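Undergrad: Requesting a structural model of the entry that follows:
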Amino acid sequence: MTRRVTITDVARAADVSVATVSKVINGRYGVAQATSTRVQQVIDDLGYESSLVARSLRSHRTHVIGILVAEFEPFSTEILKGAAAAVSDAGYELLAYTGASSGPGWERRYLSRLSGTLIDGAVLVTPSVVDVDAQVPVVAVDPHTGPTGLPTVDSDNLTGARLATEHLIGLGHRRIAFLAGRPDLESSHLRETGYREAMAAAGLTVDPALIRVGDYRSEATRAPMSELLALDDRPTAVFAANDISAIAAMEVAQAAGLRVPEDLSVVGFDDVPEAAGAVPPLTTVRQPIQRLGAEAVTLLLALLDERPAANHVRLDTTLVRRGSTAPLG
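TA: The predicted structure is shown next:
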């Protein structure tokens, strides 16, 4: 039988005291960042299970669901709303964590700390990794591109991207740029594939100069958008992989003296609340974001109760036409 890793083993391997390991595990002050990072790596490498309480409580319920997000931004906030409603309806409580700032693999570390002590199961939203070895059931929303054995929930990104691109083509646009999302997420790759498929179906060649990366972030979108507008044969339309990038694209265009949609049509993806309030209101692909959160919780609760559950849930997407797109003038 394999001997269980102890806190002393971690301390010895990391060349620190047991007290230092305890501080790192419990998130207490007084440990240098470099030391904390080294200890966390040893914990991950050795597979140390930090809580003795976790082992004694495995047969009991805390009636708390954990949800881990990279950051609290419009998309994840809507996910949280849907998850919170589903959790409340089931008589559970929701515990939300964000930890991307603590570096790669943060999901593993948080799950190690939370599993069995505070939560019965977890939902990972746009996780950077999915090869987690948690002691509780885990469901991923909008997963990483790598292989996963986790149950997942997502939207029909491919069809949604086709709808967005076909909408612009139907308005007469041919020079259509694409602002891609996070390279490590499957959703970004599927949205680019949908864009390319729609262009090909219309007999249009994709100009590589019109493909840029916005990373699903406002600030990361601004420079690529400025580069697109500086092209000698600039695009007449832009499909951004999410609404935050689309809104940033409109702001860059307007700052450059272009009118949206008269001089440039823009389409986003998600339909976060900010989309309808943009100036002009953003044409976008609507994915039922709150329902994504609710479906993830529903799937997780089925796993907890050992009821039959799907391994993958995919929700439909639809095009919402607003004021940011117009026929090519």
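Undergrad: From now on I want contacts and neighbour counts done on CA atoms only, so please keep to that.
TA: Noted.
Undergrad: Tell me which helix or strand Phe178 sits in.
TA: When secondary structure is defined by DSSP states H and E, Phe178 falls within strand 176-180.
Undergrad: Following the chain past that strand, name the next helix or strand.
TA: As assigned by DSSP H and E, the chain's next helix or strand after strand 176-180 is helix 186-201.
Undergrad: how many neighbours does Ser101 have?
TA: The burial metric for Ser101, expressed as a neighbour count using other Cα atoms under 10 Å, is 9.
Undergrad: From the contact counts, what lies against the strand holding Phe178?
TA: For strand 176-180, the contact count by 3 or more Cα pairs under 8 Å, 6 or more residues apart in numbering; DSSP states H and E identifies helix 186-201, strand 211-213, strand 237-240 as packing neighbours.
Undergrad: Go through the very next helix or strand once past the shortest one and flag the buried ones.
TA: Translated: strand 211-213. Scanning the chain past strand 211-213 towards its C-terminal end, the next helix or strand to appear is helix 218-229 (assignment: DSSP H and E). When neighbours are counted by 16 or more other Cα atoms under 10 Å, the buried residues of helix 218-229 are found to be 218, 221-225, 228-229.
Undergrad: Strand 176-180 and helix 218-229, what's the angle between them?
TA: An angle of 150 degrees separates the directions of helix 218-229 and strand 176-180 when computed by axes from the mean of the first three to the mean of the last three Cα atoms, to 10 degrees.
Undergrad: coming back round to it: mean neighbour count, the helices and strands packed on strand 176-180: which tops it?
TA: Among the helices and strands packed on strand 176-180, ranked by average contacts under mean count of other Cα atoms under 10 Å, first place goes to strand 237-240 (a mean of 29).
Undergrad: before we move on, the earlier item: can I get the helices and strands packed on strand 176-180 in a markdown table with distance to Leu328?
TA: As requested, those are exported to a markdown table (distance: least, Cα to Cα, whole Å):
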| stretch | distance to Leu328 |
| --- | --- |
| helix 186-201 | 16 |
| strand 211-213 | 20 |
| strand 237-240 | 9 |
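Undergrad: Which one, of those, ends up nearest to Val279?
TA: The closest of the helices and strands packed on strand 176-180 to Val279 is strand 237-240. By Cα to Cα, the value is 15.8 Å.
Undergrad: Here is the second sequence; please produce its structure so I can put it next to the first one:
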Amino acid sequence: MPARVTTLKELAAQLDLSITTVSRALAGHQQIALKTRERVTEAARQAGYVPNTAARTLVSGRSGFVGMVLPIRGPNLVDSFLGEFVTGLGEGLVSHGTDLILAAAAQGQSELSVLRHVVESGRADGVVVTRIAEVDERLAYLRQRNFPFVAHGRLLDTDFAYNWLDTDGAHAFGEAFDMLYDLGHRHFGLVTIAEPMTFRHLRQDGLAAAIARRGDPSVRLDVATAPRFDRGARIQAINRLLHAVERPTAIVALFDELALSVMEEAARAGLTIPRDLSVIGFDNIVASAYAPPGLTTFDASIRQCAREIGEMLLTIIGGRPAAPLTRLIRPTLVSRASHGPALTGKN
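TA: You can find the predicted model right below:
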């Protein structure tokens, strides 16, 4: 076992490397060869050396942290989606020697004000932005500041050049419709949210495009909309679909939490899934596999996407690529037991 070291100078001497090389290796600089970075990191671990963050910041001009703002809008600090996302992001960053700062935006407090504080305090070298809105002031601010960031999601305005990673919800919703149509369904329901989020538009547009491609006048679509974090309004909207004189035989939900609410309310209404009603969600959160009879959904690879976003951001911080980094991931259908053929004679 190597002797315990307490200073960067001692660690550098033990490795027969310059202090600058060791400092940059511990900070994950891409200019340092991967083998050297791995050697330095392993030696530091074995010797019990913990870098002095303040000193490292003075030397490198970087904090070694990446920031993310968590808005507190519902009863829980982190929902199922964000829980998986934050876990993946943290995993992706820590594997490169960078830590994640989470800054909470309290109810009634704008995310932009919290984001400004994270950026202007110098606490983070870059930030990750989630749940992109139709007009997103956070991205406009970061672009104007020329501050490194990656968005999980896309703007509707394609003239705005920025770094993003997204899942192709439009394709998934088109695929969901085609599958249900081929099973004989003609009366569809869509459960969505009222908030002006771009993922809502993209998924709904994918569904509308798939309907239009069929050119079948017998296809009918009923839409139930409610504020995302208003459970009472959500339940009312879902029940308007389920208790209509002519109810849908298949419902596609914007994301899994809405789909699970549909399944719960359907059970209360005495409907059997999938005999009486087919339900499809999006995200493949953990609960979707256990809610009887098992929710058919699309796996958005939340955790893996977050890891990749972390790696993209570190690349941007380290080298500032000439062109924005972008990636569109196609979700995978996870076929469980919540969808099936339409009953003959059903609307």
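Undergrad: thinking again about what came up before, could I get the buried residues of helix 218-229 of the first structure as CSV with distance to Thr193 of the first structure?
TA: Formatted as CSV, the entries for those read as follows, by distance: Cα to Cα, whole Å:
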residue, distance to Thr193 of the first structure
Ser218, 22
Thr221, 19
Arg222, 23
Ala223, 23
Pro224, 20
Met225, 20
Leu228, 20
Leu229, 23
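Undergrad: So of the residues you listed, which two are at opposite extremes in space?
TA: Taking Cα to Cα as the measure, the buried residues of helix 218-229 of the first structure reach their widest spread between Ser218 and Leu229, a distance of 16.5 Å.
Undergrad: Now do the contacts for the residue nearest to Glu262 of the first structure when sequence neighbours are not counted.
TA: Counting by Cα to Cα, 6 or more residues apart in numbering, Glu262 of the first structure lies nearest to Ala326, which is 6.7 Å off, once chain neighbours are set aside. Residues in contact with Ala326 of the first structure, defined by Cα atoms under 8 Å, 6 or more residues apart in numbering, are 171, 261-262, 265.
Undergrad: Secondary structure class of the equivalent of Ala326 of the first structure over in the second structure, three-state.
TA: Ala326 of the first structure maps onto Gly340 in the second structure when the alignment is built from TM-score structural alignment. At Gly340 of the second structure the chain is in coil, as set by DSSP: H, G, I helix; E, B strand; the rest coil.
Undergrad: cool, Val42 of the first structure as well?
TA: helix.
Undergrad: Does it touch Ala14 like I think?
TA: Yes. With contacts defined as Cα atoms under 8 Å, Val42 of the first structure counts as touching Ala14 at a distance of 6.3 Å.
Undergrad: What segments of the stretch 51-200 of the first structure are strands?
TA: Under the criterion DSSP state E, counting those that start in this stretch, strands of the stretch 51-200 of the first structure are mapped to 64-69, 93-98, 121-125, 138-141, 152-155, 176-180.
Undergrad: Let me have the ones you listed in JSON lines, extended by distance to Leu315 of the first structure and mean neighbour count.
TA: Rendered in JSON lines, the data for those read as follows (distance: least, Cα to Cα, whole Å; neighbours: other Cα atoms under 10 Å):
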{"stretch": "strand 64-69", "distance to Leu315 of the first structure": "20", "mean neighbour count": "23"}
{"stretch": "strand 93-98", "distance to Leu315 of the first structure": "23", "mean neighbour count": "16"}
{"stretch": "strand 121-125", "distance to Leu315 of the first structure": "16", "mean neighbour count": "27"}
{"stretch": "strand 138-141", "distance to Leu315 of the first structure": "11", "mean neighbour count": "26"}
{"stretch": "strand 152-155", "distance to Leu315 of the first structure": "4", "mean neighbour count": "24"}
{"stretch": "strand 176-180", "distance to Leu315 of the first structure": "21", "mean neighbour count": "25"}
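Undergrad: closest one to Arg322 of the first structure among the ones you listed?
TA: strand 176-180 (18.0 Å).
Undergrad: Of the helices and strands packed on strand 176-180 of the first structure, which is nearest Leu292 of the first structure?
TA: When these are compared (using Cα to Cα), the closest one is helix 186-201, at 13.5 Å.
Undergrad: what's the mean deviation for that closest one versus the second structure?
TA: Between helix 186-201 of the first structure and the aligned residues of the second structure, the post-superposition mean distance stands at 1.3 Å (mean Cα distance after the TM-score superposition for the first structure).
Undergrad: which residues in the second structure does that helix align to?
TA: Helix 186-201 of the first structure covers residues 198-213 of the second structure once aligned (TM-score structural alignment).
Undergrad: and for the matching stretch, what are the contacting residues?
TA: Applying Cα under 8 Å, 6+ apart, the contact partners of stretch 198-213 of the second structure are 131-134, 153-156, 169-175, 177-178, 192-193, 219, 254.
Undergrad: Repeat the analysis, applying 10 Å as the threshold.
TA: Stretch 198-213 of the second structure is contacted by residues 131-136, 153-156, 166-178, 181, 186, 190, 192-194, 217, 219-221, 252-255, 282 when judged by Cα atoms under 10 Å, 6 or more residues apart in numbering.
Undergrad: filter these to the buried ones?
TA: Judged by neighbour count, with 16+ other Cα under 10 Å as the criterion, the buried members of the contacts of stretch 198-213 of the second structure are 132-134, 153-156, 166-178, 181, 186, 190, 192-193, 252-255, 282.
Undergrad: Restricted to helices, list those.
TA: The helices in this structure, assigned by DSSP state H, contain 169-178, 181 from those.
Undergrad: with those in mind, which one is nearest to Glu120 of the second structure?
TA: Checking those one by one against Glu120 of the second structure (Cα to Cα), the nearest turns out to be Gly169, at 34.0 Å.
Undergrad: Quick check: the aligned residue for the closest one in the first structure?
TA: Pairing criterion TM-score structural alignment: the partner of Gly169 of the second structure within the first structure is identified as Asn157.
Undergrad: how big is the offset of the strand holding Phe178 of the first structure relative to the second structure?
TA: Compared with the second structure after the fit, strand 176-180 of the first structure shows a mean deviation of 1.2 Å (mean Cα distance after the TM-score superposition for the first structure).
Undergrad: Let me know the angle separating that strand from helix 186-201.
TA: Computed by the same axes, to 10 degrees, the angle between strand 176-180 of the first structure and helix 186-201 is 170 degrees.
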